[in-house]
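Asker: heads up, no residue letters with this:
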């Protein structure tokens, strides 16, 4: 049935019993009823200002330039029109429109009804008191106007609610479309998304992706617990209980998949509470992370294992010494024994017969050593022909060390075979033990190394450390010379550019210090930085580099070259309690923003004092300075810290990058580091790119940036302008 036109007006008239005589009677007295419109306008105006909500609305209307008197007169004219024009053509359409406008302007129905009530009272007062109305017409006129008021208000409210219904229909259509989009999105997401009502232990929502994990229904209250590997369930239950207590939590666990494979998933639990703090529901996400875990494990193996021999590498050996020392410190009378091995005659074999033969011999040496020692002992290859052994927990030091030394010597009594060659090697062994020869890893390794050189020099099978072997630091004239070099401005910075691999644009420069020594010429950092660190001058050097690098950066910005500068920082600088203050002072002096510099630290620097390193790095990140781990993969660090620390870049060590286009092991390590970084949200920068083939491989692997001689050698500060001007043309040509 249509709700427009004369038929509806007729319907209103029929139900309200409005007839022609009533309309005629209202018209006859219209002058009497409307003659004092100004008085009613004043009453109506005062009435609206009695209520805070309408008063505030009208004040705002006036402040925005509205004419309140005109608005009041318009409303009064409408109310009086129902007496004069109650049956005029288009009257109903007009009422519907007025109702629509009231809805659009957020005028409440209660306000509309209040206005009609006020008008009803005003009209009836006139009917009862006016001498111009015949007494016999008063009752009939009052009844007529009641019905007309009801009809007028009904038509207007009908327009009001028709508009509201149309808006609701539009909103419902929009919500339906949005729900369809969300449903499609959730259906296609690889993650399982769910919401659990924990009060009634029922699912509110479970995404269809759950079928990819298991064909059976999700079990409650802890989703997917039944499919979780038994050993991992306590961790999942603990995370769930933490969420029930009101804390968001994340847990990684293994799950039995429908294809009989075990896959890794990360569960995230987010609790939602009511106004009293009680947890009402828990929303969750399950995301498969099998590839991430496998990549992490591969990198962990690569980070801890020597690629050639599959023995522990330097990083893992150091970690195991640290762990052993921690363990025995609570066990009275226990000893940790550290042994360093150097092969005799290996260099001759490697030089004369070539690297393939040398590699084969090293593999055989590793095999013999591993099978000669106990399972709890650690055999490691530290690099080249240098091996190491750790005996982690012995009741005494001398006899176990002597017994193992004899077993090691026995490994070299038989010749090593390669094709038709029989190759004889010897071994020199240096031994140091805790607590007799040192109480930390660095001291024990250094003293075992001194003993090993004594054994090699004196042609001994093995040698225990003795106090006479402790190297003494010579008096160094470098202390005053370095200070003088700083004051005489003998130091200078060179800058090696970096490029982005996705589009080849310049990505920044790394500041590299040089010493233009009056007697020795241009000195590289290796010849004076270790001395500066030993003599506790490294903080002075670091502060100089910071100030100079940022001053150069300022000059470049003034010339239209905005590029961040990376600065290498030592462990001593991280221990300097004024370091953050010095960084901020250098930034302020150069009128530079924090993102104009990047701080580079090596893995070993990071791990030297992880608590202090974490504190400094977090503060640097807080003020906006980017952080890069330099020489990544060559030192030793825990992958767990990469997740916790604010690391922006991993700089892949040049030892892996230089020959990656010729060495599959190096290429695998590089790819794994890149993948690991991306999984953790960390960008990768390859150092030591020296050939086009390596650059192409890095680009294919998704490495973010690169630097090296193939891109540019380090450039003096005065030459950076020229490089930035020439590089775009070179890039276009290539």
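Answerer: Looks like it came in fine. Not measured: the values here are computed from a predicted model. Numbers count the residues shown, from 1 in each chain.
Asker: CA only for contacts and neighbour counts going forward, please
Answerer: Will do.
Asker: look up how far residue 20 lies from residue 10.
Answerer: Taking Cα to Cα, to the nearest Å as the criterion, residue 10 is separated from residue 20 by 12 Å.
Asker: neighbour count: those two, which is higher?
Answerer: The residue with more neighbours, out of residue 10 and residue 20 and counting by other Cα atoms under 10 Å, is residue 10; that gives 14 against 10.
Asker: just confirm that one is within a strand.
Answerer: No: judged by DSSP: H, G, I helix; E, B strand; the rest coil, residue 10 forms no part of a strand; its state is helix.
Asker: distance of it relative to residue 26?
Answerer: According to Cα to Cα, residue 10 and residue 26 sit 18 Å apart.
Asker: the longest helix in the protein is where?
Answerer: helix 135-188 (DSSP state H).
Asker: against that first model, consider the following:
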């Protein structure tokens, strides 16, 4: 006997389960192996399953041909019940194809052909046990690595990877079950970390995790995703108020102060929730939408928010628009619509505001609210603004050639004012289109100016020196800093539509409009009222001190080809055009 064949002693002896419907074969195997192993025998599949359940074996050797249950079928069942057991099968040539197929499927480790030699059987068993021991150690190592990979080192809770893995398992096991993901964000945690140090911050995270686990009990599973973000998985969210109740219990966890070694802290949180399958059917969708709800909760200062698609700006469409923006100008996908601006004293058009639209090949006509912010964020606003300037000025020149005394207005952003040489770009656009600078009105918002007041004032001064007219847009909704208003080289104020739309019914709004108009008059500024929705409001604006107005009551924004027909036929137009006089 070689060293490797030396039988183990005591509790180290491997347990072998021998299965055969022939009693003499079982006796031969028992006599052959019991000096080295703990040998258990069974006469057929049903008995083998019972013995394996009572005492899980390290190795199973089964005959293939047996009544009631073949060896392959038995070993497949044992793979589910005793996954650590190595499975061997004894077979004749006539059954070899079925056995080889079972080996390929992982049901069987190896086969032994009948009739077998004693030495071959001993060697096969020894190798199988060594392989099994190595496989078990490999699985234990994989389990340890998985626990490390799936566990947060600070709190001992599942981390993001572990939470997603568990959520996927539950969704796959019961696709129709109602579950909910609640994300928890601690308020002012960074301040605690920076002030007290990471050691105390980690202590707080551990205590938060412990309280969440204790407070939610068996109804939920808790994880720490990252930083100061925790996740709660409600295992049953079918009840109408289950999610709200879960959020209430989370906030209850934070009702008591947290005792740190150096002081006692009051900590609060925000909670965002998404429900399966209403808000998503995958782990990734639920987490993303719970995150959107959490963002909404933080932004609105509400303690709890459930995902609402109407508040979700973070959509696949948004990403596709971001990706398409850089080339949209060169592909000619943008168009300008124009909304008339009327002189209140003459009751006729004095100019038009150019409003950009995106004619997207997939999404159709995209309104500016859906892409202007994206353009500012990505830097695409610079080429877009230059295109709008050129297109608006070309239309304005065409009107002027018809002796139509119309100006054109264009919106510019904070990014434009921060772009080096922007005033020079505007000058070039005016010169290239053969326009005059005073025909161009550039509209800026108060927040645009206040993003960088010194830079804004410098660039606006350069634009005014060119002869371009400057309009302060949406006045009354931003900072309304009178100190900066006095310094601004503006020509006009545009009163925000929110005050104008309710003019006919709100005495307060009428007073605000009159006050703004009086302020503008004292600063020698013209006043434009936007958002005129009815005839009564239009009639009152001149009496309140406004000079110009625009809104749906006058005209909706229209494509460039519709401008001349509108000017010829609208009561606010210019009458028959020169070509038809």
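Answerer: Looks like it came in fine. All of these numbers come straight from a predicted model, not from anything done at the bench.
Asker: quantify their similarity with the TM-score.
Answerer: TM-score of the superposed chains, computed with TM-score structural alignment, normalised by the length of the second structure, equals 0.46; 293 aligned residues with a Cα RMSD of 3.5 Å.
Asker: and the next element down the chain from the longest helix of the first structure?
Answerer: For helix 135-188 of the first structure, the following helix or strand on the C-terminal side (DSSP states H and E) is strand 192-197.
Asker: and after that next one, which helix or strand comes next?
Answerer: Proceeding C-terminally, strand 192-197 of the first structure gives way to strand 202-206 as the next helix or strand, assigned by DSSP H and E.
Asker: and what about residue 338 of the second structure, helix, strand or coil?
Answerer: At residue 338 of the second structure the chain is in strand, as set by three-state DSSP.
Asker: shouldn't it be in contact with residue 357?
Answerer: No: using Cα atoms under 8 Å, residue 338 of the second structure is not in contact with residue 357, being 10.4 Å away.
Asker: tell me which of the two has more neighbours.
Answerer: Between residue 338 of the second structure and residue 357, counted using other Cα under 10 Å, the more crowded position is residue 338 (24 against 21).
Asker: from residue 68 of the first structure, how far out is the nearest residue to residue 288 of the first structure once chain neighbours are set aside?
Answerer: Once flanking residues are discounted, residue 288 of the first structure sits nearest to residue 265: 4.3 Å by Cα to Cα, 6 or more residues apart in numbering. Between residue 265 of the first structure and residue 68 of the first structure the computed distance is 65 Å (Cα to Cα).
Asker: with neighbour numbers in mind, choose between these two.
Answerer: For residue 265 of the first structure versus residue 68, the count of surrounding residues by other Cα under 10 Å is larger for residue 265: 21 against 14.
Asker: dump the residue contacts of that one.
Answerer: Contact analysis of residue 265 of the first structure by Cα atoms under 8 Å, 6 or more residues apart in numbering lists 252-255, 286-290.
Asker: next step: the residues you listed restricted to strands.
Answerer: When strands are assigned by DSSP state E, the members of the contacts of residue 265 of the first structure inside them are 252-255, 286-288.
Asker: that's a strand at the residue nearest to residue 288 of the first structure, yeah?
Answerer: Yes: secondary structure of residue 265 of the first structure (three-state DSSP): part of a strand.
Asker: distance-wise, check it relative to residue 233 of the first structure.
Answerer: The gap separating residue 265 of the first structure from residue 233 of the first structure is 12 Å, by Cα to Cα.
Asker: pretty sure residue 302 of the first structure sits against residue 669.
Answerer: Yes: the pair residue 302 of the first structure and residue 669 passes the contact test of Cα under 8 Å, sitting 6.8 Å apart.
Asker: ok so, going back, and the longest helix of the first structure with strand 202-206, angle?
Answerer: An angle of 70 degrees separates the directions of helix 135-188 of the first structure and strand 202-206 when computed by axes from the mean of the first three to the mean of the last three Cα atoms, to 10 degrees.
Asker: against which helices or strands is helix 135-188 of the first structure packed?
Answerer: Using 3 or more Cα pairs under 8 Å, 6 or more residues apart in numbering; DSSP states H and E as the contact criterion, the neighbours of helix 135-188 of the first structure among helices and strands are helix 6-16, helix 20-28, helix 68-84, helix 91-104, helix 109-129.
Asker: check which helices and strands the second one is in contact with.
Answerer: Counting by 3+ Cα pairs under 8 Å, 6+ apart, the packing neighbours recorded for helix 20-28 of the first structure are helix 68-84, helix 135-188.
Asker: which among those helices is found nearest to residue 487 of the first structure?
Answerer: In terms of Cα to Cα, the element of these nearest to residue 487 of the first structure is helix 135-188, at 64.6 Å.
Asker: residue 324 of the second structure in helix, strand or coil?
Answerer: Using three-state DSSP, the structure places residue 324 of the second structure in helix.
Asker: what's the burial count for it?
Answerer: Other residues within reach of residue 324 of the second structure by the criterion other Cα under 10 Å amount to 12.
Asker: quick one, what contacts it?
Answerer: Contact criterion Cα under 8 Å, 6+ apart gives no residues in contact with residue 324 of the second structure.
Asker: ok, it to residue 375 of the second structure distance?
Answerer: Here residue 324 of the second structure is placed at a distance of 10 Å from residue 375 of the second structure (Cα to Cα).
Asker: surely residue 212 of the second structure is in contact with residue 222?
Answerer: Yes: using Cα under 8 Å, residue 212 of the second structure and residue 222 qualify as a contacting pair, with a distance of 7.0 Å.
Asker: need the residues touching each of those two.
Answerer: With Cα under 8 Å, 6+ apart, residue 212 of the second structure and residue 222 have no common neighbours.
Asker: buried ones in the host helix or strand of residue 124 of the second structure?
Answerer: Mapping residue 124 of the second structure onto the secondary structure by DSSP H and E places it in helix 118-150. Residues of helix 118-150 of the second structure classed as buried under the neighbour-count rule (16 or more other Cα atoms under 10 Å) are 121, 124-125, 128-129, 132-133, 150.
Asker: my guess is residue 484 of the first structure is in a helix, correct?
Answerer: Yes: looking at residue 484 of the first structure with three-state DSSP, it is inside a helix.
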